[in-house]
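> next one to model:
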Amino acid sequence: MTTITRDRSLIHHTGWGYFPVAFLARLPFAMMVVGVLTLVSSATDSVALAGLTSGAVGVGVVVAGPLIGDLVDRFGQRPVLLPIGIANGVLLSLFPLVVLSGLPDAAILAAGALIGLTAPQAAALSRTRLIAITRERVAEPRRERTLSRVMSYESAADETAFVVGPVLVGLLAALFAPWAPIAIAAALSFAFVTAFALHSTAALVDRAPAPAAGRAPLGAVLSGPVLLLVAATFGVGLFFGSTLTSLTAFAKASGRPELSGLLYGLMGIGSAVLALTVMLLPSRFRLSWRWLVFSGVLVASAAGYAFANDLGAVTVMLCLMGLGVGPTLVTLFSLAGERSPAGRSATTMTLLGSALTLAQAIAAAVTGAVAETASAQVAMLLPVVAASLVLVLGLVNSRVRTPVDGAARSARD
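Now for the predicted structure:
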């Protein structure tokens, strides 16, 4: 890849239009699990089948994610993402027909799995794309700060998408029909995943894919330091899924079920805002320490949430939880950018994204069952478990020794 105009900012190379396209391209991914759950439960009157189908979507995502990342690392983003986005749009369009036509449960489960297998990995590939452009085209004096801003922005965009997605599903299902969220997700996949694949920034990244000789073997992604990040991201996904589901159960038990989406949105907004402020933290505040500090905030606030007994207290705790989860997610993806083996950035990022999505689906199913069989208050303990897992893994990470320290590698690369 040529390295001309290194004195220009990242925006010069991407253009302002890149960011709304990349954000909208990740919405189908954020909508599909909840959308499938909503449609199947409404059409079949079976919460069990709905949970299994959304779980099949999650399994499909986690199976295909690393494979898609490997293909991208080999052949570039555009040749891989374009057909996948089209296939996903087609499968989402057909899914309401499969569910509403009275086909056997096995057919519904298979359709859900296919949706997950073709899930567009726009968030992971956007990170990979911006990191590559920054490292190749931004001058060294401003590179470290630009990489920090990229990670902060991308995590904030993820937070926003994971809030907007479920809320959009709920609104469309309530205002139109249970199949409407899936139809909109299909349209978004056709339009914006395609636009993201065809955007000029893809050509910048794909122009010179890493040669096979310089690309680490796929097994290198499964190293201990990278798998530790995957496990921690899985813990964050468990936190998201258990919080949304337990909050829904609590709001319903309080007689205000319509407030669950709004309250969850408060956590997401605070999380996204603080994720953006991570770029202002000094480089001497190392990533390993950020992981411990912000996951500690997450555990403390989740404990307060678990023992809150009215909507006012829950609202306060949700805002505090947002202060912990956003920076934690930024930290994990920043470490992933540093630890990804040579030529395996897309594989690493898609692996983390897949873990996040699968964990959300699993946590939603488990938390829903706990709320139904025990109580909403018991279900509200599960985010504490998820947050504690992230903190424990942060303690393990503090003992990990990697060849290159974070900021140094970012600046050097």
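> drop to CA atoms for contacts and neighbour counts, all remaining ones
OK.
> the most centrally placed residue in the chain - nearest residue in space that isn't next to it in sequence?
Relative to the mean C-alpha position of the chain, the nearest C-alpha, by Cα atoms, centre = their mean, is the one of residue 353, at 5.0 Å. Spatial nearest neighbour of residue 353, excluding adjacent residues (Cα to Cα, 6 or more residues apart in numbering): residue 124 at 6.3 Å.
> surely residue 339 meets residue 226?
Yes - assessed by Cα atoms under 8 Å, residue 339 is found in contact with residue 226 at 6.4 Å.
> if we can go back for a sec, quick one: buried residues of the host helix or strand of the residue nearest to the centre of the chain?
Assigned by DSSP states H and E, residue 353 belongs to helix 345-373. Residues 345-371 are the ones in helix 345-373 that count as buried (16 or more other Cα atoms under 10 Å).
> and for stretch 325-344?
In terms of neighbour count (16+ other Cα under 10 Å), stretch 325-344 has its buried residues at 325-341, 343-344.
> among those residues, which are located in helices?
325-339 (DSSP state H).
> quick one: buried residues of the helix ranked longest in the chain?
In the chain, with assignment by DSSP H, the single longest helix is helix 140-175. Neighbour-count burial for helix 140-175 flags 140, 142-170, 172-173 (criterion: 16+ other Cα under 10 Å).
> related to what we said a few turns ago, need the contact list for the residue nearest to the centre of the chain.
The contact partners of residue 353, taken as Cα atoms under 8 Å, 6 or more residues apart in numbering, are 65, 121, 123-124, 233.
> how about a cut-off of 10 Å?
Residue 353 sits next to 61-62, 65-66, 121-125, 158, 230, 233-234, 237, 333, 347 when contact means Cα atoms under 10 Å, 6 or more residues apart in numbering.
> now swap in residue 284 and tell me
Residue 284 touches residue 407, counting by Cα under 10 Å, 6+ apart.
> and residue 204, how far from residue 137?
Computed as Cα to Cα, to the nearest Å, the residue 204 to residue 137 distance reads 10 Å.
> these two: who's more crowded?
Set residue 204 next to residue 137 and count neighbours by other Cα atoms under 10 Å: residue 137 wins out with 22 against 19.
> and this one, so I can compare the two:
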Amino acid sequence: MAYRSLLRVPGAAFFPLGFLARLPYATSSLATLVLVQAASGSYAFAGLAAAAQGIANALGAPVAGTLADRHGHRLVGTLTALANAAALTALVAASHTGRASMLTAAALSGLTQPPIGPLVRVHWSRLLHARARPDLIPTAFSYEATADEISFVAGPALVGLLTTLGPTAPTVAAIALLLLATVPFALSLTRGSTEDRKGTRTSRTPLPRLPLAAMCLAMAAMGTVFGAVQTGVTAYSNESGHPGSAGLLYAVFGIGSAMAGAACAWLPARFGLRRRYVTFAATLLLGTLALVAGERGQVLPAAMAVAGVTVAPYLISLYALTERLAPADRATVALTILCAGGPLGTATGQALAGYLADRHGSAGAFLVAPVAAAAALLLAVTAVLAHSARTRR
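Okay, the predicted model is just below:
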């Protein structure tokens, strides 16, 4: 019933267009790994290029969020999509030149990445408050997490299929999606500006820096898991003699996650948000340990599906906690700061896993994931204990 009510709010075209709009982000990291590794012949350099892309995205996303809060979601979403298409075009051209140009173009493609996830979540929050349906916000966030995970199923699968046409094909497809889907979707969003109709600017509420930094670090831990798994499956596929299967294998990781994300809409209210945070951080650690065991036991596809179930519930908890922490007039920048941790962590995971993959194969790459998940659990426990201590005072 909750999802049926949600469908009636923004209009039918919003959902397919929104899904296509997020596919460039879902394909960018793996597509960059495939393109740069093919051009350079080095996993370590490919991991470095993907890391540069992720770090630049982590730096650029909060700036884009701040500009969106000040000047409007439509304007910022459209301009970043156009700039990102240009940067990816430069990356394709750079793959025929040298390593320095590839590294620069990869960084530019990260810096200009449109912050679709934060923009659409703020859009939902404002739209549902305007329609007097704030009770549907958790359902909207569950839907967005599910759509994210489905995109991370479809995105890597698309990369895997297109790689058979050549290493540049996935990046070219991302450029087409940016122009044909992300730009129109950005134009459909609420303006989201802190300026009123007369052009006067409202006072700006300070952000809760320490709690927001903790959420960003928690997202970075999740990103490190993603980066390690992406690099691990790429190495595993090459070791098995089927390099084109990397995207398909990584897509399995998202199937269980998408199903778990959709189910989160029906979690009972008595299962509080902070309890969910710690619980799902613990299950994430168990899922990454299953990946390591699955790689060693030659049952990696099954382990990927099991581990994927632990991903979306953890991410939904992070988004919901950050949305609760953020002042209403700073919601976009707060969520972009949270999301900045993702590519930063992915960059770290790819760099570390790439280094280990060159020396120890896929087994070394996958070991990075449970270390990052253990850090996520430690952060969750620390954050909840700190909150409990503050509420007792």
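> now the TM-score, please.
Overlay of the two chains. TM-score (TM-score structural alignment, normalised by the length of the second structure): 0.90; 385 aligned residues with a Cα RMSD of 2.6 Å.
> just to revisit the earlier point, for the equivalent of the residue nearest to residue 353 of the first structure over in the second structure, grab the count of nearby residues.
For residue 124 of the first structure, the aligned residue in the second structure is residue 118 (criterion: TM-score structural alignment). Under the neighbour criterion other Cα under 10 Å, residue 118 of the second structure is assigned a count of 22.
> I figured residue 118 of the second structure hits residue 65, correct?
Yes - with contacts counted by Cα atoms under 10 Å, residue 118 of the second structure reaches residue 65, the gap being 7.9 Å.
> okay, and the common contacts of those two?
331-337.
> measure how buried residue 173 of the second structure is and give me the count.
Residues near residue 173 of the second structure, counting by other Cα under 10 Å, number 17.
> any idea how far the alignment partner in the second structure of residue 369 of the first structure lies from residue 389 of the second structure?
Counting by TM-score structural alignment, residue 369 of the first structure corresponds to residue 355 in the second structure. Per Cα to Cα, residue 355 of the second structure is found 41 Å from residue 389 of the second structure.
> for residue 205 of the second structure, same thing?
For residue 205 of the second structure, the distance to residue 389 of the second structure (Cα to Cα) stands at 25 Å.
> who touches stretch 393-400 of the first structure?
Applying Cα under 10 Å, 6+ apart, the set of residues contacting stretch 393-400 of the first structure from outside is 224-225, 228-229, 231-232, 235, 287-296, 328, 332, 388-392.
> out of the residues you listed, which sit inside helices?
Using DSSP H, the contacts of stretch 393-400 of the first structure in helices are 224-225, 228-229, 231-232, 235, 287-296, 328, 332, 388-392.
> just the helices from the stretch 1-150 of the second structure, written as ranges.
Taking DSSP state H, counting those that start in this stretch as the criterion, the stretch 1-150 of the second structure contains helices spanning 2-7, 14-40, 43-71, 73-94, 99-111, 116-130, 137-163.
> for the third one, give me the average deviation versus the first structure.
What that stands for is helix 43-71 of the second structure. Once fitted to the first structure, helix 43-71 of the second structure is off its aligned match by 1.5 Å on average (mean Cα distance after the TM-score superposition for the first structure).
> on that earlier part again, could you check the angle helix 27-44 makes with the helix holding residue 353 of the first structure?
With axes from the mean of the first three to the mean of the last three Cα atoms, to 10 degrees as the basis, helix 345-373 of the first structure and helix 27-44 are set at 30 degrees to each other.
> gap between the residue nearest to residue 112 of the second structure when sequence neighbours are not counted and residue 104 of the second structure?
Nearest non-adjacent residue to residue 112 of the second structure, counting by Cα to Cα, 6+ apart: residue 84, 4.9 Å away. Separation of residue 84 of the second structure from residue 104 of the second structure (Cα to Cα): 13 Å.
> for the two, indicate the residue with more neighbours.
For the pair residue 84 of the second structure and residue 104, the greater number of neighbours falls to residue 84 (23 against 17), based on other Cα under 10 Å.
> how much space between the residue mapped onto the more buried one from the first structure and residue 193 of the first structure?
For residue 84 of the second structure, the aligned position in the first structure is residue 88, judged by TM-score structural alignment. To residue 193 of the first structure, residue 88 of the first structure is 10 Å away according to Cα to Cα.
> again, but for residue 387 of the first structure
Taking Cα to Cα, one finds residue 387 of the first structure at 32 Å from residue 193 of the first structure.
> and for residue 199 of the first structure?
Here the criterion is Cα to Cα. By it, residue 199 of the first structure lies 10 Å from residue 193 of the first structure.
> of these two, who's got more company?
A count of neighbours by other Cα under 10 Å puts residue 193 above the other of residue 199 of the first structure and residue 193, at 31 against 18.
> what residue of the second structure takes the place of the more buried one?
So, by TM-score structural alignment, residue 193 of the first structure is matched to residue 182.
> how about that match: what's its closest non-neighbour residue?
Spatial nearest neighbour of residue 182 of the second structure, chain neighbours left out: residue 21 (4.1 Å); criterion: Cα to Cα, 6+ apart.
> give me the number of residues near that neighbour?
27.
> so who does the aligned residue in the first structure for it touch?
By TM-score structural alignment, residue 21 of the second structure lines up with residue 25 in the first structure. Listed by Cα under 10 Å, 6+ apart, the contact set of residue 25 of the first structure reads 19, 85, 120-123, 126, 161, 185, 188-197.
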